[in-house]
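Visitor: structure for the following, please:
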Amino acid sequence: MQRLAPVVHRTPMTESTTFDTMTGAHLHFKLENLQRTGSFKLRGAYNKVSHLSVQQAERGIITASAGNHAQGVALSAARRNIRARIYMPETTPKPKVQATAAYGAEVVLAGRSYQDSYEAALRDQQASGATFVHAFDDVQVMAGQGTIAVEMLEQCPQLQTVVVPVGGGGLASGVATCVKSVRPDIRVIGVQSDRAPAMYNRFHHYAGNRDRKFTGGIAEGILVRKPGEQTFPILHRYLDDIVTVTDQDVAGAMLLLLERSKLLVEGAGAAALAAVLSGRIQVRGRHVGLIVSGGNADPDRIPLLNQLVSGSMEKYGT
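Guide: Model (predicted):
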């Protein structure tokens, strides 16, 4: 925590009578959308970059990201005056690409998914000898993300359930490890998009969708094709469950957060709330911590959200 303090904000936790009424629970929103760079990813990126040796830093940094890790790495590299080249999918929202470049990193758009960008970044790293900073499959990255749980337990000691978005599993690994180490009685539940359910499938020993065509979706921050090799064993040990949500679920949660709480969040950032509102996680009567993981949404996509949820908002009284 002390290592991160000069750069990383302690983000607030808020409550909402509206959402409590909708769910019959006591919801506590951990607003990582208000973190510097607009996402929790800064925590893990800065922890990793701050641990690099002089020799590693001199070789420069290469990474791949769907957008938020990119900004975290770019800012962290700038703090240490390290060269950074970052591979991002061609489908990455423009605000994320522009913000990454604004921190001084070189941005390379490659492929349609995180996995495409990751493979391109690995080829570059092998040829250049630069230091690779993985978006999730790294112990120091996971440890940085886990500081969210430290703050949540201090801010809301009465928590009974924590709901966390899952892509590659770095955030969930750090959070689950911290929570279960301190409060093993708290349920920790992961949420993944059904457009990229690799971690869900593996967690539940289900292979039905393992090789299906990757179709993308609005929760690009958690659209990861392959589970992390280091993160999966941690999640298998510490998570109580993983559920999936649809793009319609996510879009509805995004619009409700905008309308009721005046929060513009990205798809991955709304995934935890989407899982609760859709009934995939039973929370009635419980104190539930929802990690709003990021706020780097593209405003141009708001019309798409309305199309996705058209006619389905009546159940929420809108």
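
Visitor: can we go C-alpha only for contacts and neighbour counts from here?
Guide: Fine.

Visitor: what does the host helix or strand of residue 47 contact?
Guide: Using DSSP states H and E, residue 47 sits in helix 41-50. Defining contact as C-alpha atoms under 8 Å, 6 or more residues apart in numbering, one finds that helix 41-50 is touched by 3-4, 8, 35-36, 68-69, 71-73, 75-77, 80, 133, 135, 140-145, 147.

Visitor: apply 6 Å and report the result again.
Guide: Residues outside helix 41-50 that contact it (C-alpha atoms under 6 Å, 6 or more residues apart in numbering): 68, 69, 72, 73, 76, 140, 141, 144, 145.

Visitor: a markdown table for these, including distance to residue 123, neighbour count and secondary structure?
Guide: A markdown table is the format used below for the contacts of helix 41-50 (distance: C-alpha to C-alpha, whole Å; neighbours: other C-alpha atoms under 10 Å; DSSP: H, G, I helix; E, B strand; the rest coil):
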| residue | distance to residue 123 | neighbour count | secondary structure |
| --- | --- | --- | --- |
| 68 | 21 | 27 | helix |
| 69 | 19 | 29 | helix |
| 72 | 22 | 27 | helix |
| 73 | 19 | 35 | helix |
| 76 | 23 | 24 | helix |
| 140 | 23 | 23 | helix |
| 141 | 21 | 26 | helix |
| 144 | 26 | 25 | helix |
| 145 | 27 | 27 | helix |
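
Visitor: now the second one, please; I'll put the structures next to each other:
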Amino acid sequence: MSSVSPEIPSDEPRLPGLADIEAAAEAIAGKVLATPFLPAPRLSRLTGAEIWVKYENLQATSSFKERGALVKLLSLDAGERPRGVIAMSAGNHAQAVAYHAQRLGIPATIVMPRPTPFVKVEATAGFGARVVLEGETLSEAQALAFEIADREGLVFVHPYDDFDVVRGQGTIGLEMIAAGPALDAVIVPVGGGGLIGGMAIAFDALSPSTEVIGVETELYPSLKAALAGAEAACGGQSLAEGIAVKNVGRLTLSIARRFVDAVVTVSETAIEQAVNAYLTLQKTMAEGAGAAGLAAVLAEPERFRGRRVGLVLCGGNIDPRLAASIMVRELARAGKIAAIRIAIPDRPGVLGDIAVTIGTAGGNIIEVMHHRTLLSVPAKGASVDVTVETHGPDHTDRIIAAVEARGYTVERLGMLELGH
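Guide: Next up is the predicted model:
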């Protein structure tokens, strides 16, 4: 890849250069955390690559968005600051703008789509911003934000398609290059392209041999389609709502064309697995978008095997109930939670016998549902649905065999049949 040239075609927006990113780093020093960039041996064993993680989930608002938001707010002049700013966001940009606007004494209005997770809405309001919930998508929220900005004379703070925001996000690249070893590849989650845009410029200037790879959810392949000159087919509810963006920016697309080596897409299942891996192996919170980089390595292990790969854990704002659900689902996928239906005679002591049998076999009963009124059950019988924690599929087989040896009929169930 070539460096940013001062000769920018007239139809292209002006792109930030290394000096702009370095100036942004100086401006936010001491106001935004220089997050750790550390090796992750457990993730390396899981993937076969040498994984290093940049923990942007440790920022005050648990997201990298603070960097670009603060750089933009610091660029406002004396006439713009008192009027205030407005932004549209599914959550992380909203919190970043609200948090630093409050610190700087700048009034902030945030327009958020109605499906935004409550934890993000609550956090944004907690930073003193006026929150307006409108629309089902970011595009619908953006339309209202533009309308309010025009009506009230507010400065619009774009979440990604802005010169100052992009150079602010690029400071992550500077820190990774300074703190860690030379990387074979860096994988960056992509929504509108602001994060990968700033980072790609930094890596091109200071570590040009590092492959810069963007990752999108399969439901919203906006940048991949734009780079191919195609229209993206976007839609659906994504676990990675932070990168569920239908349109990349004009500025960020120009940067990507010059400095991004590849864009890959990942399934929702891979994103779930990555969130779970961060929780269980790294003991750290990752929202869907934040885990997308790891999802790419899990989805294409051969592509990254044996390579030193840098991941940006760009956000940790996940609903705790969703995180718990993901962990249970992954245990089920791994065969460490099993659901069985047992046909039993309806008489005293049977449930106790089953519980003792499962416990003696080493199973841990999580949930029991007792049915007497199902038409599939004999009038003098009953059935019991039992969810059991096990050591894996082989252990589950031994537990079932032990129950059957007591004279009961056992049917395996999928977790969805129990409502999980």
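
Visitor: returning to that earlier point: and the helix holding residue 47 of structure 1, which stretch of structure 2?
Guide: Aligned by TM-score structural alignment, helix 41-50 of structure 1 corresponds to residues 65-74 of structure 2.

Visitor: how close does the matching stretch sit to structure 1?
Guide: On superposition with structure 1, the mean distance recorded for stretch 65-74 of structure 2 (mean C-alpha distance after the TM-score superposition for structure 1) is 0.3 Å.

Visitor: re the thing from before, can I get the contacts of helix 41-50 of structure 1 in a markdown table with distance to residue 13 of structure 1?
Guide: Below are these laid out as a markdown table (distance: C-alpha to C-alpha, whole Å):
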| residue | distance to residue 13 of structure 1 |
| --- | --- |
| 68 | 20 |
| 69 | 22 |
| 72 | 21 |
| 73 | 25 |
| 76 | 25 |
| 140 | 25 |
| 141 | 22 |
| 144 | 18 |
| 145 | 16 |
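
Visitor: from those residues, which is closest to residue 175 of structure 1?
Guide: Nearest to residue 175 of structure 1 among those, counting by C-alpha to C-alpha, is residue 145 at 6.7 Å.

Visitor: tell me the residue in structure 2 aligned with the closest one.
Guide: Per TM-score structural alignment, residue 145 of structure 1 is aligned with residue 169.

Visitor: ok, so of the contacts of helix 41-50 of structure 1, who is nearest residue 261 of structure 1?
Guide: residue 68 (22.3 Å).

Visitor: which residue in structure 2 aligns with that closest one?
Guide: Using TM-score structural alignment, residue 68 of structure 1 pairs with residue 92 in structure 2.

Visitor: now do residue 218 of structure 1
Guide: In structure 2, residue 218 of structure 1 lands on residue 239 (TM-score structural alignment).

Visitor: from residue 396 of structure 2, how far out is the closest residue to its match other than its chain neighbours?
Guide: Closest residue to residue 239 of structure 2 apart from its sequence neighbours, by C-alpha to C-alpha, 6 or more residues apart in numbering: residue 288 at 5.2 Å. Noted for residue 288 of structure 2: a distance of 30 Å to residue 396 of structure 2, by C-alpha to C-alpha, to the nearest Å.

Visitor: compare the two (neighbour count), which wins?
Guide: The neighbour comparison of residue 288 of structure 2 against residue 396 (other C-alpha atoms under 10 Å) goes to residue 288, with 32 against 24.

Visitor: show me what that one lines up with in structure 1.
Guide: Aligned partner of residue 288 of structure 2 by TM-score structural alignment: residue 267.

Visitor: and what of residue 323 of structure 2?
Guide: Using TM-score structural alignment, residue 323 of structure 2 pairs with residue 302 in structure 1.

Visitor: tell me the SS of that match?
Guide: Three-state assignment for residue 302 of structure 1 (DSSP: H, G, I helix; E, B strand; the rest coil): helix.

Visitor: quick one: it from residue 252 of structure 1, how far?
Guide: Counting by C-alpha to C-alpha, the gap from residue 302 of structure 1 to residue 252 of structure 1 is 11 Å.

Visitor: more crowded one of the two?
Guide: residue 252 (26 against 15).

Visitor: need the contact list for that one.
Guide: For residue 252 of structure 1, the contact set (C-alpha under 6 Å, 6+ apart) comprises residue 309.

Visitor: okay, it and residue 167 of structure 1: tell me how far apart.
Guide: Where residue 167 of structure 1 is concerned, residue 252 of structure 1 sits at a distance of 20 Å (C-alpha to C-alpha).

Visitor: separation between residue 191 of structure 1 and residue 143 of structure 1?
Guide: To residue 143 of structure 1, residue 191 of structure 1 is 20 Å away according to C-alpha to C-alpha.

Visitor: these two: who's more crowded?
Guide: residue 191 (29 against 22).

Visitor: got a list of what that one touches?
Guide: By C-alpha under 6 Å, 6+ apart, the neighbours of residue 191 of structure 1 are 165, 166, 242, 243, 244.

Visitor: could you dump these to JSON lines with secondary structure, neighbour count and distance to residue 61 of structure 1?
Guide: As requested, the contacts of residue 191 of structure 1 are exported to JSON lines (DSSP: H, G, I helix; E, B strand; the rest coil; neighbours: other C-alpha atoms under 10 Å; distance: C-alpha to C-alpha, whole Å):
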{"residue": "165", "secondary structure": "strand", "neighbour count": "31", "distance to residue 61 of structure 1": "26"}
{"residue": "166", "secondary structure": "coil", "neighbour count": "31", "distance to residue 61 of structure 1": "25"}
{"residue": "242", "secondary structure": "strand", "neighbour count": "24", "distance to residue 61 of structure 1": "33"}
{"residue": "243", "secondary structure": "strand", "neighbour count": "22", "distance to residue 61 of structure 1": "34"}
{"residue": "244", "secondary structure": "strand", "neighbour count": "24", "distance to residue 61 of structure 1": "33"}
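
Visitor: thanks a lot, see you next time.
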